[in-house]
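Student: take a look and give me a structure for this.
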Amino acid sequence: MAESELAALRERARGGDVDASDELVQLAAELGDLKELRRLADTGSSDAVEQLVQLAAERGELAELRRLSDGGSATAAEQLAELAAE
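Tutor: So this is what the prediction gives:
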């Protein structure tokens, strides 16, 4: 996806276009783009939080899981507990 297309998609998402937001989450997850997923999660996207938890757990990013857990993600807390038990 060209940068101009990505910028347009972000603009649509900022304007409340749920489909654009979903597409951004999916794209960021496919690319493993934690920064983009964080940005989307910080805007309230629960799908972005879920994808971020999954990627952070796969990568062993404990600090990210703690941040998400501290922010109220029960799934992140569960992942932290599972990783601690290993």
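Student: going forward, measure contacts between C-alpha atoms and count neighbours the same way
Tutor: Will do.
Student: residue 4: neighbour count?
Tutor: Neighbour count of residue 4, defined by other C-alpha atoms under 10 Å: 9.
Student: over to the one 5 residues further on?
Tutor: As a burial measure, the neighbour count of residue 9 was computed by other C-alpha under 10 Å and equals 18.
Student: so it is in which element?
Tutor: helix 3-14 (DSSP states H and E).
Student: what helices or strands is that helix leaning on?
Tutor: Contacting helix 3-14 under the criterion 3 or more C-alpha pairs under 8 Å, 6 or more residues apart in numbering; DSSP states H and E are the following elements: helix 18-31.
Student: quick check: buried residues in the helix it packs on?
Tutor: 20, 21, 22, 24, 25, 26, 27, 28, 29 (16 or more other C-alpha atoms under 10 Å).
Student: any chance of the residues you listed in a markdown table, with distance to residue 68 too?
Tutor: Rendered in a markdown table, the data for the buried residues of helix 18-31 read as follows (distance: C-alpha to C-alpha, whole Å):
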| residue | distance to residue 68 |
| --- | --- |
| 20 | 23 |
| 21 | 20 |
| 22 | 20 |
| 24 | 19 |
| 25 | 16 |
| 26 | 19 |
| 27 | 20 |
| 28 | 17 |
| 29 | 16 |
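Student: for comparison, sequence B:
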Amino acid sequence: MPATSPPDPGLPTDVPLPTDPDAVALAVEAAIEAEDLALLRRLADAGSSDAEDALVELAAERGDLDELRRLAALGNRDAADELLELEEEEE
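Tutor: Alright, predicted model coming up:
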């Protein structure tokens, strides 16, 4: 059975995300370091390509096929490629 991420505790949605590019970059770095998938998702949904790239990388490292499928369904080509590779490894 493929590994999946534990459920994210999530962040309160009423906490605003930073809009300043430097602040966004710092938030992405902090989320990567903490492996905070919920924050990375929020940042990616707000348009941060760095957060989206980090989500793909973390999901691939964890073998999280569900997250890769979610990202691929949203049009992320890197997630689709990682998903293909992981699925081929399972065969």
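Student: now compute the TM-score of the two chains, please.
Tutor: Counting by TM-score structural alignment, normalised by the length of structure 1, the TM-score of this superposition works out to 0.82. Behind it: 75 aligned residues with a C-alpha RMSD of 1.4 Å.
Student: before we move on, back to that, nearest to residue 55 of structure 1, of the buried residues of helix 18-31 of structure 1?
Tutor: Distance to residue 55 of structure 1 across these (C-alpha to C-alpha) is lowest for residue 29, with 7.7 Å.
Student: and that closest one, what pairs with it in structure 2?
Tutor: Taking TM-score structural alignment, the alignment pairs residue 29 of structure 1 with residue 32 from structure 2.
Student: and the gap between its match and residue 51 of structure 2?
Tutor: 8 Å (C-alpha to C-alpha, to the nearest Å).
Student: what's the overlap in contacts for these two?
Tutor: By the contact definition C-alpha atoms under 8 Å, 6 or more residues apart in numbering, residue 32 of structure 2 and residue 51 are jointly contacted by residue 40.
Student: which residues touch the residue nearest the centre of structure 2?
Tutor: Nearest to the mean C-alpha position of structure 2, by C-alpha atoms, centre = their mean, lies residue 55 at 2.1 Å. Contacts here follow C-alpha under 8 Å, 6+ apart; on that basis residue 55 of structure 2 touches 37, 40, 41.
Student: aligned counterpart of it in structure 1, please.
Tutor: In structure 1, residue 55 of structure 2 lands on residue 52 (TM-score structural alignment).
Student: may I ask which helix or strand encompasses its match?
Tutor: With DSSP H and E as the test, residue 52 of structure 1 turns up in helix 46-59.
Student: please tell me how far the helix or strand following that helix is from the chain's geometric centre.
Tutor: Next helix or strand after helix 46-59 of structure 1 toward the C-terminus (DSSP H and E): helix 62-70. On the basis of C-alpha atoms, centre = their mean, to the nearest Å, helix 62-70 of structure 1 sits 12 Å off its chain's mean C-alpha point.
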